[in-house]
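my questions concern the predicted model and sequence given below.
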Amino acid sequence: MSQHANVVNQTPLISVVICTYNRADRLLLALEALTQQTLPSDAFEVLVVDNRSTDNTSAICQSFQARFARFRYVYEPMQGLSKARNTGWRVSQSPYIAYLDDDAIPCQGWIEAILTVFETVQPKPVSIGGPIYPLWEIPRPDWVTPVMETLFTMLDGGDVPRWFEDDEYPWGANVIYRRDALEKAGGFCEQLGRKGQSLLSGEETLLNATLKAQGEGFYYSPQAAVSHWVPKERIHPEWLVQRSYWQGYSVALVDHIVGKSSLYQRLSSTWNLLKRVLDLNPLVFECLPRPKRPIPIGPMQIGLLDRARLILSWQWGYFSKVWFG
């Protein structure tokens, strides 16, 4: 029996929040994994925030209702991942909020590992993150290099528990926050983050920077691991370059929100883009994305998809937001 045993009429020790949009087939697997946790089911609650799904998400949730001591289905009609995440922590009933992607599968000791860190590590972390291992729908292609792994939300910080370095943070597929810290920071910025099929991001970056500025620390637990689905549609150079473009666009929007001047952003983005253009091979222009247009590259060009092309896409995304956004 776990040392974290609880009873149903007490406040749950931790809330697992799954924000979902039209991924009922993957959500089913995530919920199934949560029924297999080493922590007693009465010690945690599961909140599924349905962000306007049109598939059978509600039916899947109803089928799991009786399998958890504490389970809630919450419908959030306003589209947006940040909105759904904020809804999740605001309706939660525990001091810790564990965000799990709807296409991620936690290991059996996931929740118990999280609570162990919060109960034993001092000073108490504001946030905990763990490994995010890929579940490839098709075999990993040879052209997926280590530098591309971040675009697939892959994270492996090693086998030793530790504080994240200054330039490291947990990632949203597997991240846990103290509820009091979310409340103090105002949660996630709803101008940022995925909305439907959009690849806009940055909400985690802004929140983590806010928490760090308040003197908080982020902790890595190798025992709090999840496996994250990588669909075949994303294992393609077109998606990767689009992902890189929108990452740059998102960073520009974050910079604007935190108060960087328009003049500074325009000058720096122009200089950085020109510098990359001068440094890179002309072939890299074949991948240069245009805002809201598909990228005209195909499988035969996979060999050209290297660090330089992704960096250029990122710079172009930042530049596009500053000048045309």
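Perfect, thanks for sending it.

from here on, contacts and neighbour counts on C-alpha atoms
Noted.

mind listing the strands for the protein?
14-20, 44-50, 71-75, 96-100, 104-106, 127-129, 132-136, 162-163, 174-178, 218-220, 226-230 (DSSP state E).

now tabulate those in JSON lines and tack on distance to Met148 and mean neighbour count.
JSON lines is the format used below for the strands of the chain (distance: least, Cα to Cα, whole Å; neighbours: other Cα atoms under 10 Å):
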{"stretch": "strand 14-20", "distance to Met148": "25", "mean neighbour count": "25"}
{"stretch": "strand 44-50", "distance to Met148": "30", "mean neighbour count": "25"}
{"stretch": "strand 71-75", "distance to Met148": "34", "mean neighbour count": "18"}
{"stretch": "strand 96-100", "distance to Met148": "22", "mean neighbour count": "25"}
{"stretch": "strand 104-106", "distance to Met148": "19", "mean neighbour count": "26"}
{"stretch": "strand 127-129", "distance to Met148": "20", "mean neighbour count": "27"}
{"stretch": "strand 132-136", "distance to Met148": "13", "mean neighbour count": "20"}
{"stretch": "strand 162-163", "distance to Met148": "24", "mean neighbour count": "16"}
{"stretch": "strand 174-178", "distance to Met148": "19", "mean neighbour count": "23"}
{"stretch": "strand 218-220", "distance to Met148": "21", "mean neighbour count": "25"}
{"stretch": "strand 226-230", "distance to Met148": "13", "mean neighbour count": "22"}
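
then this one, side by side with the first:
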Amino acid sequence: MTTQAPHAVVCIPSFRRPDGLKKTLASLATQQVDFAFAIVVIDNDGVGQEALAVTQSFLTETGMLGQAFVEPQQGNCYAINSAFAKARSLYPSASYFLMIDDDETASSVWLANMVRTAETLDVDIVGGPVIRAFDKPASKGVELHPLFGSIEAKTGPVDMIHGSGNCLLSKRVFERLEKPQFDVQFNFLGGGDMDFFTRSKRAGLRFGWTAEAIITEFVPVERMEPKWIMTRSLRTGIINYSIDRARRPGLQGAVLLQAKNVISLGLSLVRAVSVFAKTGQPLVATHPVLLSVGRVLASIGITLSPYKAKPQS
């Protein structure tokens, strides 16, 4: 077990995926780094607490530095906020705080590349590619769908990143943001990461990208079904509108966004035809239309809660 203070802390919010978490933790044990790092896992299942047991067993067996805690208040943003808060409290000298999900694994050079990019570019937030591994052979429509794509960028500065499944935040992020937490209104809808990064950009924080820091996300069969994918497109539209609305409050903001929704809906039909002509895939062509429909639904108060789990008996 290392006695050196960690330079980075890897945070993992986890909810009822013990087998996935085992893979995630195993990938962290393979990291090729020349600095100390710690692991903080937040079990968001206050009843079963399987992630707590998995993590404690892993830390005992490997001797790696880290701790696990339970966040009983269910919600993705509650778990993420708890993870970052615990990491900063336990390891105040750490310079970087990273996040990986419990359905993902990290390549052996992931952590080294994320930290190196942050230091070389002197940026506040770093992202990296997320490659999807499907549980069964994917159809062409699934493979080409934007929801399963990743930013295709070279290592270097970028305007902004969008997802927290492969990200690094420097200590400066928490010191400079007026509200350095994920907004809990996105707990069961998703999109707390997009809102967080949007606020970070507005605060003047700088973003970088490292193409070499690869994360693999395992996609279960149910998330390859057209119904799930189309609902996810709707949800993305709802998220986008919610973030826009937070930036433009009041009556004037509502009027401007309704105009934007009308224009978006019209353009989405043109985009859908263009996408279908290019790909020949109806599922892919539904994406721009459903994004716009999601915006309209959000504007009249209709939302979704895909991440709200039913209580276990």
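Cool, the structure landed. Not measured: the values here are computed from a predicted model.

out of the strands of structure 1, the one nearest Ser82 of structure 1 is which?
strand 14-20 (9.3 Å; Cα to Cα).

neighbouring contacts of the closest one?
Strand 14-20 of structure 1 is contacted by residues 27, 43-51, 53, 81, 84-85, 88-89, 92-102, 115 when judged by Cα atoms under 8 Å, 6 or more residues apart in numbering.

redo that, cut-off 6 Å
Residues from elsewhere that reach strand 14-20 of structure 1 (Cα atoms under 6 Å, 6 or more residues apart in numbering): 44-51, 88, 94, 96-102.

how about stretch 98-114 of structure 1?
15-18, 20, 26-27, 30, 36-39, 173-176, 223-229.

how about stretch 160-177 of structure 2?
Contacts of stretch 160-177 of structure 2 (Cα under 6 Å, 6+ apart): 95-101, 124-128, 180, 193-194, 207.

counterpart of Arg266 of structure 1 in structure 2?
In structure 2, the residue matched to Arg266 of structure 1 (TM-score structural alignment) is Gln258.

ok, and the closest non-adjacent residue to that match?
Ser299 (7.5 Å; Cα to Cα, 6 or more residues apart in numbering).

ok, back up a step: dump the strands of structure 1 to JSON lines, plus distance to Thr120 of structure 1.
Shown next, in JSON lines, are those (distance: least, Cα to Cα, whole Å):
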{"stretch": "strand 14-20", "distance to Thr120 of structure 1": "15"}
{"stretch": "strand 44-50", "distance to Thr120 of structure 1": "18"}
{"stretch": "strand 71-75", "distance to Thr120 of structure 1": "27"}
{"stretch": "strand 96-100", "distance to Thr120 of structure 1": "14"}
{"stretch": "strand 104-106", "distance to Thr120 of structure 1": "21"}
{"stretch": "strand 127-129", "distance to Thr120 of structure 1": "13"}
{"stretch": "strand 132-136", "distance to Thr120 of structure 1": "23"}
{"stretch": "strand 162-163", "distance to Thr120 of structure 1": "13"}
{"stretch": "strand 174-178", "distance to Thr120 of structure 1": "15"}
{"stretch": "strand 218-220", "distance to Thr120 of structure 1": "12"}
{"stretch": "strand 226-230", "distance to Thr120 of structure 1": "22"}
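
indicate which one of the ones you listed is closest to Gly193 of structure 1.
Using Cα to Cα, the strands of structure 1 put strand 14-20 closest to Gly193 of structure 1, at 12.3 Å.

can you report how many residues neighbour Gly141 of structure 2?
Look at Gly141 of structure 2: counted by other Cα atoms under 10 Å, it has 17 neighbours.

aligned partner of it in structure 1?
Under TM-score structural alignment, Gly141 of structure 2 pairs with Trp143 in structure 1.

and Val258 of structure 1, how far is that from Ala209 of structure 1?
10 Å (Cα to Cα, to the nearest Å).

kindly report the same for Val7 of structure 1.
36 Å.

Gln281 of structure 2 is in contact with Gly141, isn't it?
Yes. Counting by Cα atoms under 6 Å, Gly141 is a contact partner of Gln281 of structure 2 at 5.4 Å.

for stretch 241-248 of structure 1, which residues meet the burial criterion?
Within stretch 241-248 of structure 1, the residues that count as buried by 16 or more other Cα atoms under 10 Å are 241-248.

mean offset of it relative to structure 2 (after superposition)
Once fitted to structure 2, stretch 241-248 of structure 1 is off its aligned match by 0.4 Å on average (mean Cα distance after the TM-score superposition for structure 1).

lovely, talk soon.
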